[in-house]
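Just the structure for this:
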Amino acid sequence: MNIRFFKTFCDVVDSGNLSRAASLNGVSQSAVSQQLTKMEKDFGVTLIRRGGATATATTAGKAFYRGAQRIIREYEQMAGNVRSEEDTVSGTLRIAATYSVGCHVLNPLAGDLLERHPKVDLQIEYIKWNNIAPALLSGEMDLGIVDYPEKRRGIEVMPLEQEKMVMVCSPKHPLASRRSISVMNLQDERFVAFRSQTPTGRYIQQMLRSRKVNVEVVRQFDNIEMLMSSIEADAGLSILPFACIARHVSDGYLSWASFHDGATWVRPIGVIRSREKPPGKIEEIFLAMIDQGQQRDKTD
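Sure thing, here's the model as predicted:
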């Protein structure tokens, strides 16, 4: 069980309020509720009694609370001991990413790195996709996190993950109630798009064209936040990585549906670096963390 679940649970009990606990942990109230449901399912007992805006621990919940506090204390002590051993790792790591990839892919990795090695100077820049490879080749940046990574001279590509692409629309849209659709359902729909010059924009354009689906492109953006804002305002629907919209969906601002042929609607994310420059110590640590995470995912 994730150690963060224990902290969330304790915050619910201490504050007596799911919304307050959500705010303390930087997640939505829906996410807190889901965590509580999972813990109760795992233990087979009711831990929190919910009533209106209040939340109180049951008898079993109080026992769980005491145990959770003990686990958190032991974890924090262990983490402190580990950090003291790792404090000798220092230096600078410069990473470039596009905004649509960086926020939900890079931020958790960056958080893990800094938690383990707080003396590292991690510099992250969000730049246009076509400027990332040149920045690596010039030595301006050490690593790049990109969508649809392409092999090119002097650039090494390491696969990171495959993101599920889904139809996204306003909760007011007629397709909002659907959980699965055919891409043909998008025929003649108003469409909010990534600019066609971007890798994701090109991919979506090619996928629609190969299926002979015509959409009415009403707006185009490089910035995914502006794109989602337009969808929320019901300017049109779009196709986006689910990972980018998950928070907006849980908060009720967006709706989504998977495609019947969902296996073909994926966005590959990769790490790229210059072949000409040997990796530094911090770069090797960061890449090893990524590899370890991928190995864990394969065994889960």
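
CA atoms for contacts and neighbours, from now on please.
Fine.

what about the longest strand anywhere in the chain, distance to the chain center?
Taking DSSP state E as the assignment, the strand of the chain that covers the most residues is strand 155-169. Averaged C-alpha coordinates place strand 155-169 at 11 Å from its chain's average position (Cα atoms, centre = their mean, to the nearest Å).

Same question for stretch 131-144.
Worked out by Cα atoms, centre = their mean, stretch 131-144 lies 23 Å from the chain centre.

got it, and stretch 113-121?
20 Å.

Which residues does it contact?
Outside stretch 113-121, the residues that touch it by Cα atoms under 8 Å, 6 or more residues apart in numbering are 82-83, 86-93, 122, 282, 286.

at 6 Å what do you get?
83, 90-92 (Cα atoms under 6 Å, 6 or more residues apart in numbering).

List the buried residues in it.
Buried positions in stretch 113-121, judged by neighbour count with 16 or more other Cα atoms under 10 Å: 113, 116-120.

Helix or strand for I145, just tell me which one.
Element membership for I145 (DSSP states H and E) is strand 143-147.

That strand - contacts with which helices or strands?
Contact here means 3 or more Cα pairs under 6 Å, 6 or more residues apart in numbering; DSSP states H and E; on that basis strand 143-147 packs against strand 91-97, strand 266-274.

quick one more, to check against the first:
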Amino acid sequence: MDTELLVSFLEVAQRLHFGHAAHHLGLTQPALSQQIRRLERQVGAALLERTSRQVRLTPAGAAFVIQAQRILVDVERAFAQCRSISAGGIGHIRIGSIGAALNSVTPDFVRHLQERLPGLTLQLTQLDTPPQLAALRAAELDLGVVRSAGPASGIQLEDLFSEPMMIALPSDHRLAEASILTGADLRDEQFILWPRTTSPLFHDQVLAYCQAEGFAPRTAMEGRDIESQLGLVSAGIGISPQPASFANLGRSGVTFKPLRDPPVSTVQLAWLRAAPPPHLADAIAAAHYATQRARPR
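Down below sits the predicted model:
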């Protein structure tokens, strides 16, 4: 199958307008219509319904959009692998990582993997856990560093390490001099939280901890990234439960304090079971090596 036909189909599927799609592709409208008819003959099904007023996807076309996107991603991945090998390398791997791991284990993991396989080309992207799992299923990532992912269809998980929850406080907060905090200390505080859509398991973990301590957290604000949240903490807006890895950031105006009997979350490697990434055994070994190095002696 000519991938140019897939590109043209996806353009029409996105715009649902042959004229606009043809203009964007640099084709005439008759030439684009001819490409779509060729593709439909190859597929053996009508993908688009056309009238004088509108264009819409057929049920078969809507299903084919997902498959066409995956085919193009797989083709580009194959091209990248071939270019890397042709240039003297041994392949290409796309790695995703949660932000907390980028402040702890991921940089050392990536460095050690490059040392083990110097010809391997790496691409690193920061993503939260749910988008990483979606990207793995869509073949847009090969390997993910995620947090506390539960059983997920088609996804294989390998635990790397567990870390406790800590509390980020303004440096001039009344609790900033305490050696350890309890749930009772937090009862009357305003909380700055991760949105549940961004970090569902950690968000639920915070709520469960507060509930077990006999109170519901009063949410002052939510922040979609750690920089926003710690900025709000530094400004005195509230306190923020965070994975311990973020204490490495050393944000001015913010103090991290441990909790008594804290909840813990687990950082994991994740990959698509049906399509394991290249050099998976080396990647797992490098990640565990980096984890051991990151542990305090």
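
need the helices and strands packed on strand 143-147 of the first structure in CSV with mean neighbour count and distance to D188 of the first structure, can you?
Output for those, formatted as CSV (neighbours: other Cα atoms under 10 Å; distance: least, Cα to Cα, whole Å):
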stretch, mean neighbour count, distance to D188 of the first structure
strand 91-97, 20, 33
strand 266-274, 21, 23
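
Near whatever residue of the first structure lines up with A281 of the second structure, how many other residues are there?
Using TM-score structural alignment, the equivalent of A281 of the second structure in the first structure is E284. Burial of E284 of the first structure is recorded as 12 neighbouring residues (other Cα atoms under 10 Å).

Name the single longest helix found in the second structure.
helix 59-86 (DSSP state H).

same for that one, what does it pack against?
If you count contacts as 3+ Cα pairs under 6 Å, 6+ apart, helix 59-86 of the second structure packs onto strand 91-97.

quick one: the residue nearest to the spatial centre of the first structure from H260 of the first structure, how far?
Most central in the first structure under Cα atoms, centre = their mean is H104, positioned 3.0 Å from the mean C-alpha point. Distance of H104 of the first structure to H260 of the first structure, given as Cα to Cα, to the nearest Å: 25 Å.

For M141 of the first structure, which three-state class applies?
Here M141 of the first structure is recorded as coil under DSSP: H, G, I helix; E, B strand; the rest coil.

contacting residues around it?
Here M141 of the first structure is in contact with 94-95, 135 (criterion: Cα under 6 Å, 6+ apart).

how about the helices in the stretch 101-250 of the second structure?
Secondary structure of the stretch 101-250 of the second structure (DSSP state H, counting those that start in this stretch): helices located at 106-116, 129-137, 183-186, 200-212, 226-234.

Would you pull up how far the first one lies from the middle of the chain?
Centroid displacement of helix 106-116 of the second structure relative to its chain, using Cα atoms, centre = their mean, is 19 Å.

what's the mean distance for that helix versus the first structure?
Helix 106-116 of the second structure, aligned to the first structure and superposed, deviates on average by 2.2 Å (mean Cα distance after the TM-score superposition for the first structure).

Likewise for the third one?
Its aligned residues in the first structure lie a mean 0.9 Å from helix 183-186 of the second structure after superposition (mean Cα distance after the TM-score superposition for the first structure).

circling back to that earlier point, want to try a markdown table for the helices and strands packed on strand 143-147 of the first structure, with distance to Y75 of the first structure as columns?
Below are these laid out as a markdown table (distance: least, Cα to Cα, whole Å):
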| stretch | distance to Y75 of the first structure |
| --- | --- |
| strand 91-97 | 27 |
| strand 266-274 | 31 |
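
out of those, nearest to S170 of the first structure?
strand 266-274 (21.6 Å; Cα to Cα).

out of the helices and strands packed on strand 143-147 of the first structure, nearest to A57 of the first structure?
Proximity to A57 of the first structure, assessed across these by Cα to Cα, is greatest for strand 266-274 (41.9 Å).

In the second structure, point out the residues matching that closest one.
Taking TM-score structural alignment, strand 266-274 of the first structure hits residues 264-272 over in the second structure.

With stretch 32-51 of the first structure instead?
Per TM-score structural alignment, stretch 32-51 of the first structure has no counterpart in the second structure.

contact partners of that stretch?
Residues contacting stretch 32-51 of the first structure (Cα under 6 Å, 6+ apart): 55-58, 60-61.

With the second structure overlaid, report how far the strand holding I145 of the first structure is off on average.
Looks like 0.9 Å for strand 143-147 of the first structure (mean Cα distance after the TM-score superposition for the first structure).

contact partners of that strand?
Outside strand 143-147 of the first structure, the residues that touch it by Cα under 6 Å, 6+ apart are 95-97, 268-273.

Closest one of the buried residues of stretch 113-121 of the first structure to S177 of the first structure?
For those, the nearest to S177 of the first structure is L113 (39.9 Å; Cα to Cα).

who are the neighbours in contact with E11 of the second structure?
E11 of the second structure neighbours (Cα under 6 Å, 6+ apart): A21.

can you do 8 Å?
By Cα under 8 Å, 6+ apart, the contact list for E11 of the second structure reads 21, 25.

Same check on A290 of the second structure?
Counted by Cα under 8 Å, 6+ apart, A290 of the second structure has contacts 105-106, 108-109, 112.

Going by neighbour count, which of those comes out on top?
Within these, V105 tops the neighbour count with 25 neighbours, counted by other Cα under 10 Å.

And whichever strand or helix holds L36 of the first structure, what's buried?
Using DSSP H and E, the element containing L36 of the first structure is helix 29-43. The neighbour-count check on helix 29-43 of the first structure (16+ other Cα under 10 Å) flags 29, 31-33, 35-36, 39 as buried.

just stretch 158-174 of the second structure next, same as before
Neighbour-count burial for stretch 158-174 of the second structure [16+ other Cα under 10 Å]: 159-162, 164-171, 173.

Please apply the same query to stretch 226-244 of the first structure.
227-228, 230-232, 234-244.

ok, of those residues, which one's closest to R211 of the first structure?
I239 (14.5 Å).

residue contacts, that closest one?
Here I239 of the first structure is in contact with 165-168, 193, 204 (criterion: Cα under 8 Å, 6+ apart).

got a list of what the equivalent of A246 of the first structure over in the second structure touches?
The equivalent of A246 of the first structure in the second structure is N248 (alignment by TM-score structural alignment). By Cα under 8 Å, 6+ apart, N248 of the second structure lies in contact with 103-104.
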